[in-house]
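Q: Model the following, please.
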Amino acid sequence: MIEANRKYCTYFSCDTVTVYNTFDTNFNHILNTVRLPLHVPGRVNMVDADEIAKLCYERFKQLPRRGKPEPGREWTLLAAVVKITRCADSDTVEKQVVSLGTGTKCIGRTAMSPNGDVLNDSHAEVIARRGCIRYLIQELHRAVSGGVSSVFSRADERGRWRLQPGVSFLFFTSHTPCGDAAIVPMIDSWSQPCPPVTSVKGHEGTDARGDRKRKAEESREGKNIKLPRLEEEETAEDNLEDRGDTKKSFLSNLSSIEDPSQSHSAKTPVETGPCDSAGQLYQVPDTHRTGAKCVSGGPADPRHPGMGYHSTGVLRVKPGRGEATLSLSCSDKLARWGVLGFQGALLSHYLEEALYFSTVVVGKCPYSHEAMHRALVTRCSNVSDLPAGFSVCPPVLLQSSLEFPFSQAQTQLQHKAGQGRISPCGAAISWCDVAEQPLDVTANGYKHGVTKKASGTAAVRSRLCKLELFHNFLSLVAATDPSALPPSLRGAGLQTYGDYKQASQGFQQAWQQLRSQAFPLWPRSDRDLLLFH
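A: Below is the predicted model:
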């Protein structure tokens, strides 16, 4: 396999090989839909990473103000799903954002609801994917009702559907996914908030963490700092979220800091560790930190100085707000989607084949193609014996040169005195191309801005929570003629959310193969959280 990490990339994909080639050209951009030449001599399926990034940033710009970060004080992350349609009657490719999400938060274990009415994971990548599920349910609803769907056409098996010829999906994220893909070497061209250090304590780092927390609290005293209404106080380590450019955790086992003015002087950012026999400090190449914690039962992070701080290639759970979570990192979820598809268990009932992202584009940020490939591709590359309709389908990996205007780095550049501390935005935004209520803004797992009076009612639920997506799916089943139901939905006894997921036999078999061969430590869902109707 030949791989290229360049701005412009074309590729040809089949079941056994992916061939890449690079070239330079110029493209025209149109607000939400981009039309590009389909055929270039010797090259097919053209993807321009900058055009994709610009398309997604423009879609975000058009959204209402509600839920967006406060410029210069709050930052967030953005992800999107882009539908690509190769037009059969013309020499063009149409690219359209069908789902977009922002967010950096997830709730803790104790906040999860057995009723499925809380949005557990509000990281941008998860928001974008769940919004895409809403879009796909709408398109299937049109198809089963005899209408025209721009996505699906009938498959050979009764009750099953496949993608329209020429339709595929691409995934964009403004930042390297949290978890394994975010463990990348530092280089001097990247922003490095934490300068090198001159001494190292033990690996526990409790003194340093306590000192950081105390200083953070002192810095807030005497200042009138505006915070998001629903945002809770976080520890210094949890406030990292798990993004590669927020490397404050790197101080967790360090005791003193050199002059910040010297932090970019070396060709490669380093930690300075023990001295040699001449009294000179060794310079140790450093790596970005991820706040995502290794799952229990497997290798733990050694927390050695520099490049030895993290274990790589392991499953990780996202940090919560002061307590553990059950949400796997976005690196892990993207790797899972590369085998099981991003459609999930419920929609697998209706689909002849799983849906895979042909390409993953990352915006301008600390990035390593090697780390992305390790996290999203290598870990699942040897999975075999998958049922019909499933395969190992690694995406093409590209990076854009365009940075999200509300990234942490850009927010730091725009920050002004008197604005208070810079913090991640407490709200998460979902927009998807659906007819009813395309915009959904949440905070702490519930709809943003609701009052306590509405607690326990449908008014507080996000359109993306398990219960709402399940109800959307049940509406699809009800709209399907009984004679046209997929075979797996024709039996009796399906009542709960868990019942419908378990009845998707092909998906469950594929998941069992993936778990046993690549992710044996992936935490199993608590059955008590799947019994809602």
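Q: rest of the way, CA atoms for contacts and neighbours
A: Noted.
Q: For the longest strand anywhere in the chain, name the packing helices and strands.
A: Longest strand in the chain, counting residues (DSSP state E): strand 92-102. Contacts defined by 3 or more CA pairs under 8 Å, 6 or more residues apart in numbering; DSSP states H and E place strand 92-102 against strand 33-37, helix 49-62, strand 78-86, helix 124-144, strand 427-432.
Q: quick one: which of the ones you listed is nearest Ala479?
A: Taking CA to CA, helix 124-144 is the member of the helices and strands packed on strand 92-102 nearest to Ala479, at 7.0 Å.
Q: What are the contacting residues of the very next helix or strand once past that closest one?
A: Counting by DSSP states H and E, the next helix or strand C-terminal to helix 124-144 is strand 152-154. In this structure, residues lying in contact with strand 152-154 by CA atoms under 8 Å, 6 or more residues apart in numbering are Glu139, Leu140, Ala143, Arg160, Trp161, Arg162, Leu163, Gln164.
Q: Also this sequence, please, to line up against the first:
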Amino acid sequence: MNDSKYQLMAQLCIEKYQSLNKTGKPLDNQWTTLCGLICEQSDSFKLICLTTGTKCVTGSPSKLTNVLIDCHAEVLAKRAFKQHLMGLIEKSNGHLNHLDNLNWHLFISQLPCRGFSSTSTSSIDKPLIAIRFFISAGCNQGISRKPGRGEPCLDASCIDKILKWTHLGLQGKRLISLTRKPIRLKSLIIGNCVETKEFDREKVDKALAINIDPESELQLDPIFAINDNQWPDIHFVETIKCSPFIRFNHLQACPSAIVCWDENGDKCEIIVEGLKQGVNKKRAASNPSRISRLGLENRFNQLIEKICDLKFSEWKL
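A: Here you go, the predicted structure:
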């Protein structure tokens, strides 16, 4: 795929954002990050998910039930993708052979948080430790945490989460039972929405790479085996540099996030402080965001019931 196609996919995200109304968008004194997940099929491209977001919610976990802790754009895009994927599964009655013909590309308006900084390690061992942590939850050494001021967020950085998705797929642990294999990214497309040029090909390649020794103690299900040609390509699109995605020092991070995904037409939510706009913590259990843990669980349970009913009907026939 040539660079003009990566430029095209990035432009799809920009144009879709510009077509949205003002709700959830940054004010003149604010900035945000833009992220889009694009589906490629037979040299045609379709924007599946579009998200913005820079914030995390901190506090006691017991008080954050049904709250979206990590509202960075990349993480919201993955959550929105799960809703899209469940829509595909429901529409195809559980038959997903056509997914083999699709490629998935993730556009981010700038480097993911902790993608590279002067204080972060440049060792290739860091991502290896990170992937072990995510799989076994046995060690948090080497994990980068979310940057920001005030009370620290204990969630892993976006760069470490992307490393996890690279290996384990975008579908999540529940939907792997239906997809049968991980849905991986074909490429990462990184925009140039920074105040000063920060792109360094060698350092970014290292930050977004995982080298796993086959003789290490890391044990994975065979379905997660990954070949060299399955790692996502990394493309930096210098021409994508536009507000409100440039983080100037005098700007504040936008407190709200936009989440859109394709499912029988556009679905869209505005997230404020980890909750669907207009919903407080007391009402979150009865009116959760569709991309929250509870919202995704409810949708998954409904999907399983429908598939089971369909299979039972076929068996009766």
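Q: ranges for the helices of the stretch 51-200 of the second structure?
A: For the stretch 51-200 of the second structure, the helices defined by DSSP state H, counting those that start in this stretch cover 73-91, 125-136, 158-168, 172-179.
Q: Need the contact partners of the first one.
A: In other words, helix 73-91 of the second structure. 33-37, 48-54, 70, 95-96, 108, 112, 158, 161, 170-172, 257, 259-263, 290-292, 296, 299-300, 303, 306-307.
Q: what's the counterpart of Cys330 of the first structure in the second structure?
A: Under the alignment (TM-score structural alignment), Cys330 of the first structure maps onto Cys158 of the second structure.
Q: actually Ile429 of the first structure, not the one I typed
A: For Ile429 of the first structure, the residue aligned by TM-score structural alignment is Ile258.
Q: can you check Ser122 of the first structure too?
A: Per TM-score structural alignment, Ser122 of the first structure is aligned with Cys71.
Q: Now for its match: which residues touch it?
A: Contacts of Cys71 of the second structure (CA under 8 Å, 6+ apart): Gly53, Thr54, Lys55, Cys56, Val57, Ala257, Gly274.
Q: let's see 7 Å
A: Gly53, Thr54, Lys55, Cys56, Gly274 (CA atoms under 7 Å, 6 or more residues apart in numbering).
Q: looking at the first structure, which of those still make contact?
A: Counting by both residues aligned by TM-score structural alignment, their matches' CA atoms under 7 Å, the first structure reproduces these contacts from these: Gly53, Thr54, Lys55, Cys56.
Q: Burial check on the third one, number of neighbours?
A: Spelled out, it's Lys55 of the second structure. 25 (other CA atoms under 10 Å).
Q: show me what contacts the counterpart of it in the first structure?
A: Structural alignment (TM-score structural alignment) places Lys55 of the second structure against Lys105 in the first structure. The contact partners of Lys105 of the first structure, by CA under 7 Å, 6+ apart, come to Asp121, Ser122, His123.
Q: how close does Lys105 of the first structure sit to Pro285 of the first structure?
A: Taking CA to CA, to the nearest Å as the measure, Lys105 of the first structure falls 30 Å from Pro285 of the first structure.
Q: Could you do Val167 of the first structure as well?
A: Distance from Val167 of the first structure to Pro285 of the first structure, by CA to CA: 44 Å.
Q: Which among the helices and strands packed on strand 92-102 of the first structure is found nearest to Lys213 of the first structure?
A: strand 427-432 (23.5 Å).
Q: Mean deviation, the closest one versus the second structure?
A: Average distance, strand 427-432 of the first structure versus aligned residues of the second structure after superposition (mean CA distance after the TM-score superposition for the first structure): 0.5 Å.
Q: Quick check: next helix or strand after that strand?
A: strand 439-443.
Q: what span of the second structure lines up against that following strand?
A: So strand 439-443 of the first structure sits over residues 268-272 in the second structure, by TM-score structural alignment.
Q: export the helices of the stretch 51-200 of the second structure to JSON lines and tack on mean neighbour count?
A: Output for the helices of the stretch 51-200 of the second structure, formatted as JSON lines (neighbours: other CA atoms under 10 Å):
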{"stretch": "helix 73-91", "mean neighbour count": "22"}
{"stretch": "helix 125-136", "mean neighbour count": "19"}
{"stretch": "helix 158-168", "mean neighbour count": "22"}
{"stretch": "helix 172-179", "mean neighbour count": "14"}
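Q: closest to Gly191 of the second structure out of the ones you listed?
A: Judging the helices of the stretch 51-200 of the second structure by CA to CA, what sits closest to Gly191 of the second structure is helix 73-91, at 13.3 Å.
Q: mean shift of that closest one relative to the first structure?
A: Averaged out, helix 73-91 of the second structure is 0.7 Å away (mean CA distance after the TM-score superposition for the first structure).
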